[in-house]
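**Q** Dropping a prediction and its sequence here:
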Amino acid sequence: MTEPSNPQPLEQLSAIDQLPGDLMMWVLIISELLVFGAGLAAFLAVRITDPIGFAEAQDHLFRAGAGLNTLVLVTSGFLAALAVRAAHVGLIWRTRALLAGASALGVVFLVIKGMEYAAKFAQGIGTETHPFFTFYYLLTGFHAAHVVFGILILAVVGYRCTPRTVEVGAAFWHMVDLVWVLLFPVIYLLR
């Protein structure tokens, strides 16, 4: 006969055991942050070689749209955090509504980003125009792909609405937010 295990008090759990959600999602999040960090480091390293060219290229960006997108994603992350709280108290429909709101704002982000890309293409600005735009499209496009993937994760999490799945989905979504909060000032504002 086995003895029932006693749950450990929170202060006795390791840091890994205290992470919300799933360990493998955290492995994915950390690996993605490292990839984005390497991309930003490469961007900054190349920028040093041509600061005037990078500043001139940066003048073609739509900073107001990027600022609006920052507000959209931060608000979306707030809704995801509220969804986690709602899931923990068993408010399934509220959790789903908050996740749907977070996802809808993710779509708004993609629409604004798509409009920005369309404007650049209409001006004849592509990846070959200048190294700045090579990095711009690479980093923001990779981020946009993560937004699409995050929206899909939130949809699945909304369907399988448990506190653990909502935590996992929200953790990924917060990574998407964090990456944009780092990309925005480096690409759009840093002179």
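**A** Cool, got the structure.
**Q** alpha carbons only for contacts and neighbour counts from here, please
**A** Noted.
**Q** And for stretch 99-114, what's in contact with it?
**A** Here stretch 99-114 makes contact (Cα atoms under 8 Å, 6 or more residues apart in numbering) with 65-66, 69, 72-73, 75-77, 79-80, 83, 144, 147-148, 151, 154-155, 158.
**Q** then this one, side by side with the first:
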Amino acid sequence: MSAVDCEVEPDGWGAFDGLPGDPMMWVLIGSELVAFGLLLGAFAVTRAVNPALFASGQAALDAPLAGLNTIVLVTSGWAAARGTAAARAARPGLSRRFLWLAMALGAAFIAIKLTEYRSEIAGGAVLESSPFFTLYFLLTGFHLLHVALGIIILAVICRHAQPVHVETATAFWHMVDLVWIVMFPMLYLVR
């Protein structure tokens, strides 16, 4: 009996069965969304307790630069979605090109965010400056790590661009987009 003969088909993943990609990625995405949700909840509660402190912290941020970064990241999500469509259409070369575009835009997001950090730190904003900046750096730093991880995941699956792997990686990438779309107005715009 070979190893292939010993493989057992799972009974299914229930609610996860209809989702694209590997169901375990969705388990990871769910846990990451909980973690981001808790951090965003802490941010909202702390802002409600001390709105003046948070207003002054937000005034020190570069909202136009963060807006540009939002456009960059959403465009990278579009490129990843196009890469998924190309992989499903059995066009691995086109899929890889879109995935490389998504990765390049992800790298641009990181570069822009690091530029923003440098400006904020030069202005005296550090992790210990205030509760606003503690939560701001924790949230955006945690997100930045996810962008970097997303680029690595896309790079790993890019070589063969098999549909299920592209779907799995793109699901993670879209989670990173979604979190930023929620974070951006909370951190930079809502007063």
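**A** Received it, and whenever you're ready, just let me know what you need. Being a predicted model, the structure only gives us computed values, none of them experimental.
**Q** Please work out the TM-score for the two chains.
**A** After superposition, the two chains reach a TM-score (TM-score structural alignment, normalised by the length of structure 1) of 0.92; 179 aligned residues with a Cα RMSD of 1.1 Å.
**Q** quick revisit: of the contacts of stretch 99-114 of structure 1, buried ones?
**A** Of the members of these, the ones counted as buried by neighbours, 16 or more other Cα atoms under 10 Å, are 66, 69, 72-73, 75-77, 79-80, 83, 144, 147, 151, 154-155, 158.
**Q** of all the residues you listed, which comes closest to residue 174 of structure 1?
**A** Proximity to residue 174 of structure 1 was ranked across these by Cα to Cα; first place goes to residue 77, at 5.8 Å.
**Q** So that closest one: helix, strand or coil?
**A** helix (DSSP: H, G, I helix; E, B strand; the rest coil).
**Q** which residues sit in contact with it?
**A** 102, 170, 173-174, 177.
**Q** Show only the entries of the contacts of stretch 99-114 of structure 1 found in helices.
**A** 65-66, 69, 72-73, 75-77, 79-80, 83, 144, 147-148, 151, 154-155, 158 (DSSP state H).
**Q** And residue 165 of structure 2, how far from residue 38 of structure 2?
**A** Note on residue 165 of structure 2: its distance to residue 38 of structure 2, by Cα to Cα, to the nearest Å, is 29 Å.
**Q** Go through whichever helix in structure 2 runs longest and flag the buried ones.
**A** In structure 2, with assignment by DSSP H, the single longest helix is helix 92-122. Across helix 92-122 of structure 2, burial judged by 16+ other Cα under 10 Å covers 92-103, 105-110, 112-113, 116-117, 120.
**Q** That helix against structure 1, how far on average?
**A** Once the two are superposed, helix 92-122 of structure 2 sits an average of 0.4 Å from its aligned residues in structure 1 (mean Cα distance after the TM-score superposition for structure 1).
**Q** coming back round to it: going by distance to residue 49 of structure 1, which of the buried ones among the contacts of stretch 99-114 of structure 1 wins?
**A** Using Cα to Cα, residue 66 comes nearest to residue 49 of structure 1 of those, at 25.2 Å.
**Q** The closest one: what's it in contact with?
**A** 113, 184, 188.
**Q** Compare residue 165 and residue 38 of structure 2 (neighbour count), which wins?
**A** residue 165 (21 against 12; other Cα atoms under 10 Å).
**Q** Test my guess that the more buried one contacts residue 21.
**A** Yes: using Cα atoms under 8 Å, residue 165 of structure 2 is in contact with residue 21, at 6.3 Å.
**Q** Next one: the equivalent of residue 120 of structure 2 over in structure 1 from residue 62 of structure 1, what distance?
**A** Under the alignment (TM-score structural alignment), residue 120 of structure 2 pairs with residue 120 of structure 1. For residue 120 of structure 1, the distance to residue 62 of structure 1 (Cα to Cα) stands at 9 Å.
**Q** Can you pull the residues that touch both of those two?
**A** Contacts common to residue 120 of structure 1 and residue 62, judged by Cα under 8 Å, 6+ apart, are absent.
**Q** Any buried residues in the host helix or strand of residue 35 of structure 1, and which?
**A** Using DSSP states H and E, residue 35 of structure 1 sits in helix 23-49. Judged by neighbour count (16+ other Cα under 10 Å), helix 23-49 of structure 1 contains these buried residues: 26, 29, 32-33, 36, 39-40, 43-44, 47.
**Q** Show me what the next helix or strand after that helix is packed up against.
**A** Next helix or strand after helix 23-49 of structure 1 toward the C-terminus (DSSP H and E): helix 51-58. With contacts taken as 3 or more Cα pairs under 8 Å, 6 or more residues apart in numbering; DSSP states H and E, helix 51-58 of structure 1 sits against helix 131-159.
**Q** what's the mean distance for the helix it packs on versus structure 2?
**A** Looks like 0.4 Å for helix 131-159 of structure 1 (mean Cα distance after the TM-score superposition for structure 1).
**Q** where's residue 13 of structure 2 relative to residue 19 of structure 2, distance?
**A** 10 Å.
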